[in-house]
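Visitor: would you be able to build a 3D model of this:
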Amino acid sequence: MGFSAVFGVILAISAVGFAHYLDGGYIAELVNLPAATIVLGGTLAAALIQFRAVDVKRAVFMLRWAFGHGKQPFKETLDYLLRWCVIARRKGLLGLEAEADKLSDEFIRSGLQLLADGKGRDSLRSTLEVDMVMQEQRDLQAARVIESMGGYAPTMGIIGAVLGLIHVMGNLSDPESLGRGIATAFVATIYGIGVANLFLLPIGNKIKDIVQARYRHQEMVLEGLMLIADGHGPKAIQQRLQGYLGG
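Guide: This next block holds a predicted model:
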């Protein structure tokens, strides 16, 4: 998953640059610091105006999900649940406490610890469902921040273009300044549209898919733990959870 996102970004940038080269241009013409400052700085500023700082910070943190967040380990987790079922039947629910200490996933560790403490299915559901829903809503809000930034970026590109043209009109007698102003105008537009449609909007949608997949994974964990709490055997648990493996 991470490789495809990296490859997609590289392919998009390469396609734009190569098309510009085929049209007789130079790659260096597309590098413009003032244009990048207007588009990136303005887009981030607009997001900070609309959303809480904590949401924007989480959105920036979650950008890495599209490049490094792998598929949810449904099959591996099912294997763990079957093993925990066997341990619970042999040693009792208290035997799962040592298993909980080995886990790095906070959600699964919390659920397994509740099970080891003798909590029933109702307690497991009421506790873990709140965690699932709240985490999903926080992460989907961060994805909405990224999508909103994708809506602002083209507008920031237009602002950059207008500023570049203002600079041009004020320096008609200076050919060197004239060229820089025109470059800033058109490159800012490319940056705004490119950042939105080749980066922010696709990544926002991808993060939403990742969040939903993680929710299904946590849903499988919750159902598996409740089945263990009810005393079901490994075969029954595997049959009940088999449908999640397609997620």
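Visitor: from now on I want contacts and neighbour counts done on CA atoms only, so please keep to that.
Guide: Will do.
Visitor: buried residues, the helix or strand that Q212 is a member of. List them.
Guide: Here Q212, judged by DSSP states H and E, is contained in helix 201-229. Using 16 or more other C-alpha atoms under 10 Å as the test for burial, helix 201-229 gives 201-208, 210-229.
Visitor: could you also give me the structure for this second sequence? I'd like to compare it with the first:
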Amino acid sequence: MDPAPAIGIVLGFVVIITANVLEGGNPANMILLPPMLLVFGTTFFITMAGGTVADMKAAMAGAKKAFTGGVPKGDAIVDNVVTLADKARREGLLALEDSLKNVDDPFLVKGVTLAIDGTDPEEVRDILEAEVQAKKSADKQAAKFFSDAGAYAPTVGIIGTVMGLVHVLENLAQPEELGHLIAAAFLATLWGVASANVIFLPLGNRLKRLSELEVNQMEVTIEGVAAIQAGSNPRVIAAKLKSLLPAGSVAEEAA
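Guide: Model (predicted):
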């Protein structure tokens, strides 16, 4: 698990609250249900309206992944491929069937299984690359949900502020109420801008980055499967795959 999103979002709000306190404000005054309900509720539903129910469900799964997902470890895929390549070179592709039981990478297992079944190398590559494209499309839609929410939220906040100011104008005869009403009105804009820039847009970017790393690893896996089928030298395979690893995986490996 990579704690970057949790740390970033939490500390982002901590800085905002700290700045508010330093300016003499009371953080409790920022917590007001009506503007928060308007911003978060309306933003969620209008973002959902721009897609499908399936898109919304995928986005919710993506939100969980954004907080719990980690950077794929490139060394694991390289070790698995090299081990399989070494055995295939010594005992043949059919000997890999039992070894796959110890591999926890479904994509690698699928590719090697196709190879064991005698599928043409080009067909194996086509099948695996089609799966990569499907993943890219699914991940893009999940990230788009939060990017769209980040675009809608500030505008929804402005709508809330306008509604609040209308309410202010309705109460001009009660000047003692005006300060509270104006402050409440502008809280909608505050939450609209804050939610967009501290929550929604960072989550969208996080999902894009995780997708890039996972897709890169899948592409490395495809090259590994092709090398196993070709009977390449395991040392050559290891050197080639390590050169293709994404930057995040290289950092993990070096650590």
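Visitor: moving C-terminal of the helix holding Q212 of the first structure, what's the next helix or strand?
Guide: helix 234-241.
Visitor: and that following helix against the second structure, how far off on average?
Guide: Mean deviation of helix 234-241 of the first structure from its aligned counterpart in the second structure after superposition (mean C-alpha distance after the TM-score superposition for the first structure): 1.5 Å.
Visitor: which stretch of the second structure lines up against that helix?
Guide: Using TM-score structural alignment, helix 234-241 of the first structure corresponds to residues 234-241 of the second structure.
Visitor: what lies in contact with the matching stretch?
Guide: V78, D79, V82, T83, A85, D86, V220, E223, G224, A227 (C-alpha atoms under 8 Å, 6 or more residues apart in numbering).
Visitor: go with 6 Å
Guide: Under the criterion C-alpha atoms under 6 Å, 6 or more residues apart in numbering, residues V82, A85, D86 lie in contact with stretch 234-241 of the second structure.
Visitor: could you say which helix or strand holds the last one?
Guide: Think D86 of the second structure. In this structure, D86 of the second structure sits in helix 74-91 according to DSSP H and E.
Visitor: tell me the average deviation of the helix or strand following that helix from the first structure after fitting.
Guide: Sequence-wise, the next helix or strand downstream of helix 74-91 of the second structure (DSSP H and E) is helix 96-99. Helix 96-99 of the second structure, aligned to the first structure and superposed, deviates on average by 2.2 Å (mean C-alpha distance after the TM-score superposition for the first structure).
Visitor: residues of the helix or strand just after helix 96-99 of the second structure that come out buried?
Guide: Toward the C-terminal end, the helix or strand that comes next after helix 96-99 of the second structure (DSSP H and E) is helix 106-116. Applying a neighbour-count criterion of 16+ other C-alpha under 10 Å, one finds F107, L108, V109, K110, G111, V112, T113, L114, A115, I116 buried in helix 106-116 of the second structure.
Visitor: now do helix 106-116 of the second structure against helix 201-230: the angle between them, please.
Guide: If you take axes from the mean of the first three to the mean of the last three C-alpha atoms, to 10 degrees, helix 106-116 of the second structure sits at 20 degrees to helix 201-230.
Visitor: centre-most residue in the first structure?
Guide: I207 (3.1 Å; C-alpha atoms, centre = their mean).
Visitor: from the chain's centroid, how far away is the helix holding Q212 of the first structure?
Guide: Relative to its parent chain, helix 201-229 of the first structure has a centroid offset of 13 Å by C-alpha atoms, centre = their mean, to the nearest Å.
Visitor: list the helices and strands that helix packs on?
Guide: In terms of contacts (3 or more C-alpha pairs under 6 Å, 6 or more residues apart in numbering; DSSP states H and E), helix 201-229 of the first structure is packed against helix 121-169.
Visitor: how much does the helix or strand following the helix it packs on stray from the second structure?
Guide: With elements assigned by DSSP H and E, the helix or strand that comes after helix 121-169 of the first structure is helix 175-195. Comparison of helix 175-195 of the first structure with the second structure after fitting gives an average deviation of 2.6 Å (mean C-alpha distance after the TM-score superposition for the first structure).
Visitor: repeat for stretch 205-223 of the first structure
Guide: Using mean C-alpha distance after the TM-score superposition for the first structure, the mean distance for stretch 205-223 of the first structure is 0.9 Å.
Visitor: contact partners of that stretch?
Guide: Counting by C-alpha under 6 Å, 6+ apart, no residue sits against stretch 205-223 of the first structure.
Visitor: who are the contact partners of G204 of the second structure?
Guide: G204 of the second structure touches A143, F146, S147, counting by C-alpha under 6 Å, 6+ apart.
Visitor: returning to that earlier point: any buried residues in the match of helix 234-241 of the first structure, and which?
Guide: With the criterion 16+ other C-alpha under 10 Å, stretch 234-241 of the second structure contains buried residues P234, I237, A238, K240, L241.
Visitor: now these in a markdown table, with distance to M36 of the second structure?
Guide: Shown next, in a markdown table, are those (distance: C-alpha to C-alpha, whole Å):
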| residue | distance to M36 of the second structure |
| --- | --- |
| P234 | 57 |
| I237 | 54 |
| A238 | 52 |
| K240 | 52 |
| L241 | 48 |
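Visitor: closest to G41 of the second structure out of those?
Guide: The shortest gap between G41 of the second structure and any of those belongs to L241, at 45.9 Å (C-alpha to C-alpha).
Visitor: next one: that closest one relative to V124 of the second structure, how far apart?
Guide: 18 Å (C-alpha to C-alpha, to the nearest Å).
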